[in-house]
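Asker: Attaching a predicted model along with its sequence, questions to come.
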Amino acid sequence: MLRVAVCHPDDADGQQMTQQLRRIGCHVQAFWPPLPVLPELTDVVFLAVRPDSIDMNFEWFNADEGPTIIAVVNYENPTIVEIVLRIGAKATLPSPVRSFGLLSALVVARQVHGDLKAQKRQLRKLSGKVLGVRRIEEAKNVLMRSRSISEAKAYDLLREQAMSKRVSIEEIAQTILNANEILSLGKT
C-alpha cells in the first residue's frame, strides 16, 4: 500500500485529494503546514505550492532516498514554477483538484522518480568504476617505475595479488597507491 502525505490546507482541494487517494488504495495522512520531517516510510507527498512557500526548505526536498513529490498549484507564475522546480516535484496537479488526473499524476510521478533514482545509482556505479580504472592506471605506473617492468606485467602483478588475496583489483591498486604515498613522503 502506497503511503501518501497530503501537505495541503484542510479545504475542498485537500479533502478531495485525501478522499480520492484513499479510494485508489493509498494510506493517506494529511498535514498543514508541511512538516520539516515526514512520517517514516512516506512514499509520496502531495504538496500545496503557494507564493508564501518561497522560503520552505526541508531536507526531504530533492533527497536521494526521499519521497516522490507532486506539487499542487492553484496558479502559475515564475515564482510558483521556480518553487516547483526547487522542491524537486516530479509532477504537478492543478487546483481546483478533480478526481480525474490525480491517478495519472501519481503514476507518472512515481515512474519518473523511480527512473531518476535508478539513473543516479547507475551514475554512482559508473563514477566508481571510472575512479577504479584511474587508480589501476596510477598503480600500474607506480609498479612500472619502481620495478622497471612493462604495463602488461604491472597489470598481471595487480591481478595476481587481487586473486591471491580475494579482493578486487581496484583495492590492490589503492593499497599500492597508499603505500607509494607513504614511502614518497620524505622525497620532496
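Answerer: Happy to help now that I have it.

Asker: Please make it C-alpha for all contacts and neighbour counts, starting now.
Answerer: Fine.

Asker: Helices along this structure, start to end?
Answerer: Here the chain has its helices, by DSSP state H, at 12-23, 78-86, 102-147, 151-165, 169-183.

Asker: Can you give me the end-to-end span of stretch 83-95?
Answerer: 16 Å (C-alpha to C-alpha, to the nearest Å).

Asker: sorry, back to before: quick one, which of the helices of the chain is nearest to P51?
Answerer: helix 78-86 (6.4 Å; C-alpha to C-alpha).

Asker: who's in contact with the spatially most central residue of the chain?
Answerer: Centroid-nearest residue in the chain: D64, 2.7 Å away (criterion: C-alpha atoms, centre = their mean). Neighbour list for D64: K117 [criterion: C-alpha atoms under 8 Å, 6 or more residues apart in numbering].

Asker: do that again at 10 Å, thanks
Answerer: H113, L116, K117, K120, R121 (C-alpha atoms under 10 Å, 6 or more residues apart in numbering).

Asker: Mind giving me the PyMOL select for those residues, buried ones only?
Answerer: Buried members of these can be picked out in PyMOL with the line below, counting by 16 or more other C-alpha atoms under 10 Å:
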select buried, resi 113
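
Asker: Second structure follows, compare the two:
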Amino acid sequence: MTAWARGLFEDLRTLRVLVIHPPGEDRNVLEEQLRRLGCPLRAIWPFPSQVPGDADAVFFHVGPEARSTGHWSAADTSATLIALSDYENPTALKMLLDTQAHGVITKPYRSTGILSTLVLARAAARYQQRLQNKVVKLEEAIKARRQIERAVRVLVEAHRLTENEAYEQIRTRATELRATVGEISAMVIDAHEAMEKLGLSKPAKIAR
C-alpha cells in the first residue's frame, strides 16, 4: 500500500460521519459500508434544522423534510456534505444545487461507490475551503491597502507631506512599534476622526 493510500484510510478512520436518513434498508446499506471503512458513525432522524457542527462528513437525505427545515448550504459548515437523492427530478436537482453538496449518491444505494464518493467529496470540500481562504485573504489585503491609502491622505492633508513621505512616516512607526503598516494606518485614521469629532482638527477631504 502506498503512503498516499495509507494516509487516505487513516483519515477515514478518524472521520466523524453522520447519516441523516429515515430508518430502513437504504440507511442500513450506507451504515454497513461506512462501518467497513472504519469511520466513527452515527445516524439521526428526523432531519435537523441546521447542519450539525460535530461531524466531518454528513450524508443527508434530500427530500421534503430537508426543504421544510430551511436552507442548508455547504457555505454554513466546514463538514463535507454528500446528498442522498431518491429522484433526479427538477425539484430534487434544485435542492441539490441549493445545498452546494460536495457529492451525491442516488438510489438504489449500493456498497460500491460510497468510498469513491466520500473521497472525491472530501477532496472537493478541501479545494473549496482553500479557495475560500484565498478569497478572504485577498479581501483583507484590499481592505488594508485602502486603509493605508486613506491614512496617507490624512497625513498629506494634515502635515503637508508628499505621499511618499507620509507612507515612510507610517512605515517607520510600524517598525518602531513592531506593528503592521495596516495597524498603524488604522491608528492614524482613528486619531484623525477623534480629533474631528472634538473639533480640534480641520476636516480633511478624504475619499471613503
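Answerer: Okay, I see it. Only a predicted model underlies this, so the values are computations on that prediction, with no experimental measurement involved.

Asker: Redo the helices of structure 1 as TSV? Include distance to N57 of structure 1.
Answerer: Formatted as TSV, the helices of structure 1 follow (distance: least, C-alpha to C-alpha, whole Å):
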stretch	distance to N57 of structure 1
helix 12-23	21
helix 78-86	9
helix 102-147	19
helix 151-165	46
helix 169-183	39
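
Asker: quick one: terminal-to-terminal distance for stretch 65-74 of structure 1?
Answerer: With C-alpha to C-alpha, one end of stretch 65-74 of structure 1 sits 28 Å from the other.

Asker: thinking again about what came up before, return the distance of the residue nearest to the centre of structure 1 relative to R121 of structure 1.
Answerer: 10 Å.

Asker: Same question for Q174 of structure 1.
Answerer: Taking C-alpha to C-alpha, one finds Q174 of structure 1 at 23 Å from R121 of structure 1.

Asker: In structure 1, what residue corresponds to H159 of structure 2?
Answerer: Aligning on TM-score structural alignment places H159 of structure 2 opposite R147 in structure 1.

Asker: That match and A154 touch, don't they?
Answerer: Yes - counting by C-alpha atoms under 10 Å, R147 of structure 1 touches A154, with 8.7 Å between them.

Asker: joint contacts of those two?
Answerer: In contact with both R147 of structure 1 and A154: N141, using C-alpha under 10 Å, 6+ apart.

Asker: Between these two, which is the more surrounded one?
Answerer: A154 (22 against 10; other C-alpha atoms under 10 Å).

Asker: contacting residues around that one?
Answerer: I136, E137, A139, K140, N141, V142, L143, M144, R145, R147, S148, E160.

Asker: separation between the residue of structure 1 positioned farthest from its centre and E138 of structure 1?
Answerer: In terms of distance from the mean C-alpha position of structure 1, S148 ranks first, at 44.9 Å (C-alpha atoms, centre = their mean). From S148 of structure 1 across to E138 of structure 1, the span is 15 Å (C-alpha to C-alpha).

Asker: residue range for stretch 6-20 of structure 1 in structure 2?
Answerer: Residue span in structure 2 matched to stretch 6-20 of structure 1, by TM-score structural alignment: 19-33.

Asker: Stretch 94-109 of structure 1 now?
Answerer: Going by TM-score structural alignment: stretch 94-109 of structure 1 matches residues 106-121.

Asker: Straight-line length of the matching stretch, end to end?
Answerer: 15 Å.

Asker: Please apply the same query to stretch 4-22 of structure 2.
Answerer: Stretch 4-22 of structure 2 end-to-end distance (C-alpha to C-alpha) = 35 Å.

Asker: Which residues belonging to that stretch are considered buried?
Answerer: Within stretch 4-22 of structure 2, judged by 16+ other C-alpha under 10 Å, the buried ones are L12, R13, L15, R16, V17, L18, V19, I20, H21, P22.

Asker: thinking again about what came up before, residues in contact with the residue farthest from the centre of structure 1?
Answerer: S148 of structure 1 sits in contact with N141, V142, A154, where contact means C-alpha under 10 Å, 6+ apart.

Asker: Distance check, it against I176 of structure 1.
Answerer: 16 Å.

Asker: Then V81 of structure 1?
Answerer: 51 Å.

Asker: Who has more neighbours out of the two?
Answerer: A count of neighbours by other C-alpha under 10 Å puts I176 above the other of V81 of structure 1 and I176, at 20 against 14.

Asker: Now do that one against A154 of structure 1, distance only.
Answerer: I176 of structure 1 sits 12 Å away from A154 of structure 1, going by C-alpha to C-alpha.

Asker: same deal with L85 of structure 1?
Answerer: With C-alpha to C-alpha as the criterion, L85 of structure 1 and A154 of structure 1 are 49 Å apart.
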